[in-house]
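Colleague: make a model of this:
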Amino acid sequence: MPKRRRPLLRPGKPHRSSGRSESDGALAGHDRPCRARRTGGGHAEMSLYDIDQIKQRNPIEEIIGRYGIVLLRSGTRLTGRCPFHKDENPSLVVYPETRSFYCFGCGASGDVIDFVRRFDGLGFRAALERLTGGTSQDSVTREERLPNRDQAPKEPRSLSLDDRMILTAASAVYSDVLLRTPAALAYLGGRGIGEMIIRRCHLGYSDGHSLSQYLQRRRLSLRRAREMGLLWRDGGEKMAGRIVVPEMRGDQCVWMVGRPLDNAHDPKYRGLSLPKPLLGYERVRGRQRVFVTEGTFDYLTGVGWSLSICALQGIKVQAQRLAFLERARRVFLVFDNDERGRDAVVFLTGLLGDRARVVELPQGVKDLNELGQLPDGRATFFELVRLSESRQPEEVRHAVPAR
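Modeller: Down below sits the predicted model:
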């Protein structure tokens, strides 16, 4: 049995306050408050405010540094070697402003609580107690432990024929509902998504009740629909009130993501309880010229321009997910015009080498979809592509703006 790691965070050790105000969400979209409230055994309930205070009292850059990880400042962020995989080139990026970290090598990400959980193999409550000095590693119960970071992750369950039937049925229902929902069509139109893209990408909309009724009529498993993340336990639809973008393989749906018509819903994007695939895989498979973008609506804009485009659906660009690019002779990177998008581009250009070309969006334009909403957006984009392709390979690394 491997020797147990001595905890680097000593119980009772005071933490220096960051002095920052409550500028970020307490949980950054996690469902931890519910989990904290359900714990028993005499533990006090943990509110959103309490958890946010723990984060403020434990600046993520300081906690990571206590684990022996050297962080070097680069602008407003810090970089270092990731402890969760063999990291020859520093790929761990820490963002003090948002109290978060992300590894461009293995995809590990989260806040200070996530880091402690992953590094020490703890559950959520035990990690909170570690940060507040409430317990030592020896007192953590077996139920609170998570798999050690050196253990290989379990293989995701592959989709059965019945699973694909359920997902494809859901996609068909949502597509039908969308065409009967003026508000959803108006939202898509406002983002430059017209009828051609709607039909080509099988876009849909969930009204919150049609899916479960249809699955019952077809005698498809409601239990499996719940397990895959289509339905809540009470039969309600998880995608209710959302534009639904499916990932199709042939004529079968294998995944989908939903986006609400306004920004009042949380989370902004809701996926399924299944491994997240590359969006648009069949559009780029085997192609020699490929466009890689970040977001779902960026992908839809590219489809409307007949690009061989795919979306990573975020900046999680682990190297093993890029095998589909092996045959591509030219890869155009079109990421969000922000710090994290530029970090992803730097990482990808390092992996792709001379094949990479960086398409720089105009100043003030957030992403590809926003560019597509401008009157001359399409013409501007193809001019930017032409400029990126004219650069010599050694110029690519200098094309990433260091704003």
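Colleague: when you work out contacts or count neighbours from here on, use the C-alpha atoms and nothing else.
Modeller: Noted.
Colleague: point me to the helix or strand that includes the nearest residue to G304 once chain neighbours are set aside.
Modeller: Spatial nearest neighbour of G304, chain neighbours left out: I197 (5.7 Å); criterion: Cα to Cα, 6 or more residues apart in numbering. I197 belongs to helix 195-200 when assigned by DSSP states H and E.
Colleague: buried ones in that helix?
Modeller: The neighbour-count check on helix 195-200 (16 or more other Cα atoms under 10 Å) flags 197-198 as buried.
Colleague: same thing with stretch 225-235?
Modeller: So for stretch 225-235, counting by 16+ other Cα under 10 Å, buried means 225-226, 228-231, 235.
Colleague: so which of those are in helices?
Modeller: 225-226 (DSSP state H).
Colleague: same list, the buried residues of stretch 225-235, but as CSV with distance to E389 please.
Modeller: What follows is these, written out as CSV (distance: Cα to Cα, whole Å):
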residue, distance to E389
A225, 45
R226, 46
M228, 42
G229, 41
L230, 42
L231, 45
G235, 51
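Colleague: distance of the spatially most central residue of the chain relative to S210?
Modeller: The chain has G314 as the residue nearest its centroid, 4.4 Å off, counting by Cα atoms, centre = their mean. Distance, G314 to S210, by Cα to Cα, to the nearest Å: 30 Å.
Colleague: next: V334.
Modeller: V334 is 37 Å from S210, by Cα to Cα.
Colleague: for the comparison step, fold the sequence that follows:
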Amino acid sequence: MIPQEYIQEVVRRNDIEEVIGQYVQLRRRGRTLSGLCPFHNEKTPSFVVYPDTQSFYCFGCGAAGDVINFVRKYNNLGYVESVKQLASRAGMPLPEEEDKEARARQRLLEINRCAARYFYEQLNAKTPEAALARRYWKEKRGLSDAAIRRFGLGYAPEDFSGLLHYLRRRGFREDELEHSGLIKRSAKGNLYDIFRHRVMVPIIDVRGSIIAFGGRVLDDSKPKYINSPETVVYHKSRTLFALNIAKKSASKRYILCEGYMDVISMHEAGFDTAVCACGTALTPEQVKLLSEYADEVVLSYDSDEAGQKATERSLGLFANSPVKVSVLSYQGAKDPDEFIKKYGRERFDMLLNGTANPTEFQLKKAKAKYDLRSDDGRLNYIREAIDILTGHGVTPTARDVYAGRLAEETGVAKQAILSQMQGALRAADRRSHRKEQKEMVQKGIAADIRVPYTQGGDAALGAASASRQLVAALLQDPDEVPYVRARLNMDTILLPEMQQALQAIFRCAEEKQPVNLTSLQQRLDDKAFQQVALAQAQNHDQKLAQRDIDMYLERLQNAKPISERVAGTSDDQFLNFFANVKKEKGVQEPPPETDG
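Modeller: Prediction:
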């Protein structure tokens, strides 16, 4: 383990404002800075940096911590690797002790490099199998030798132990191979290669490291694709295939494809910003990653039903992204690869320049569902179209244009459609306002605390809030730890996360370590740490004095279980009790939702 004193010094030498400012555009607001969160999609900044406490917190997704945690989360690194990266930035010599986590990651990357070399060598071997694989890449996929080299494409022979022996000869241990995602152990205890008789595609991250593989059969047998499992270096939900190549392009218009083969074919045809998700549906993390490189994204999925569903889902994920999104629509081919082969690069380029916007795509899809020759069909189409046109991101001008088109398609007067659209917009505004009011009521220091009714429910909310405020007070002034510890009865702490946090704070004080997020990060689980970071963030602009601590201690000591407060009451009295609790807290029930 790296000594705690060394970790604290790394944090001291890496100002959080400077480090995060390299990744996030920050705007100063008094003593804090804010910006768009790099860990989830948003248009209104909810990510806050606190220079006073050298910490950050996102009120949108809950991401929190110190400068080490930011680097760790942003770059998908292990804790020790993040410490070492920041130490290098500060010019600090590394501690002499070796670290298992970093060493394991490095060994896995070395295994992957060796495996990629093995697959490439096997593709170029003088065997009938290799010749078949080369024909697949060159004739069936139409790839040049340059494309094969650029993507590091290869072949896994039909051999249960070829790669296994290759890696063993290079000094890798059996336990390392089993964790690589390339080798498995059978029920009988024998190790064997996972990828066999498949053309191989290395998956490379933005830093140029080979982190996983995808393997495809040479015929139509099943399963068609096999992908590496997740490992300490590979998280498919946060990886985009070919982004390491696409990011070098001068173009900021990226093409999001459905699979590896589409991407490789696109690059071969000269479209060097093609990327795809890795063995999974598109994720919010991938959308966020893509938005760091692209100004515009063209969705280029297959034309079948699955591809259309993927398009619709992806449009939803991009709804809150700053990236402009459009949809590629084509006929006469099942996928972009086939289209390019049939009609050529120039025609595909024309398609790209005429891509439909998301509204166009959704309206076209809605129209295909209904028979416009019938009254019911026309009415249902208009109803669904209006839902689309009153949604997020559609401008008033676009609504007017599409209302005219709807009128032509259905024979219904444009004014009638616009009138119905205005009613839908007013109803949507009312729902949005009620939701906003409800969220405002729920906001505040204790808004997100949830106490099970078996432990006191709403009646115990004050005590639960007091425990979290107590944690915030001790983070502000660790000198108060002995005072609190002598007076606090831990049995009054209802929230397990706060019990864990207070115990960790007490241990830090005992061991004469700083009481801050850096120390607590290594002592708490994710849920408890997030709650501690939230408590600190919510109190950043108010000084909690000893009189506040006394109030929290008194509130904890005097809290009574709800069972004592409602014992012997009738059903009506029980309901009235909870109504009074809500009234005391100033919580108003929102009015029932109506669209009228």
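Colleague: which ones are touching the nearest residue to the residue nearest to the centre of the first structure once chain neighbours are set aside?
Modeller: Computed as Cα to Cα, 6+ apart, the closest residue to G314 of the first structure that is not its neighbour in sequence is E294, at 5.2 Å. By Cα atoms under 8 Å, 6 or more residues apart in numbering, the contact set of E294 of the first structure is 311-315, 334-336, 341.
Colleague: if we can go back for a sec, the helix holding I197 of the first structure vs the second structure, average distance?
Modeller: For helix 195-200 of the first structure, the mean deviation from the second structure after alignment is 1.2 Å (mean Cα distance after the TM-score superposition for the first structure).
Colleague: could you point out the residues of the second structure onto which that helix aligns?
Modeller: Helix 195-200 of the first structure lines up with residues 145-150 of the second structure when matched by TM-score structural alignment.
Colleague: what element comes up after the longest helix along the first structure heading to the C-terminus?
Modeller: Once the first structure is assigned using DSSP H, the helix that runs over the most residues is helix 161-178. Where DSSP H and E defines the elements, the next helix or strand beyond helix 161-178 of the first structure is helix 182-190.
Colleague: name the residues of that next one that are buried.
Modeller: Counting neighbours by 16+ other Cα under 10 Å, helix 182-190 of the first structure gives 184-185, 188 as buried.
Colleague: could I get those as TSV with distance to D262 of the first structure?
Modeller: As requested, the buried residues of helix 182-190 of the first structure are exported to TSV (distance: Cα to Cα, whole Å):
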residue	distance to D262 of the first structure
A184	10
L185	13
L188	12
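Colleague: please list all residues in contact with L203 of the first structure.
Modeller: Counting by Cα under 8 Å, 6+ apart, L203 of the first structure has contacts 171, 174-175, 178, 197, 243-246.
Colleague: let's see 7 Å
Modeller: 175, 244-246 (Cα atoms under 7 Å, 6 or more residues apart in numbering).
Colleague: ok, and the closest non-adjacent residue to E370 of the first structure?
Modeller: R191 (7.6 Å).
Colleague: ditto for A242 of the second structure
Modeller: Spatial nearest neighbour of A242 of the second structure, excluding adjacent residues (Cα to Cα, 6+ apart): V275 at 5.3 Å.
Colleague: count of residues packed around the counterpart of the one you found in the first structure?
Modeller: In the first structure, the residue matched to V275 of the second structure (TM-score structural alignment) is C310. Neighbour count of C310 of the first structure, defined by other Cα atoms under 10 Å: 26.
Colleague: that's a strand at C310 of the first structure, yeah?
Modeller: Yes - according to DSSP: H, G, I helix; E, B strand; the rest coil, C310 of the first structure belongs to a strand.
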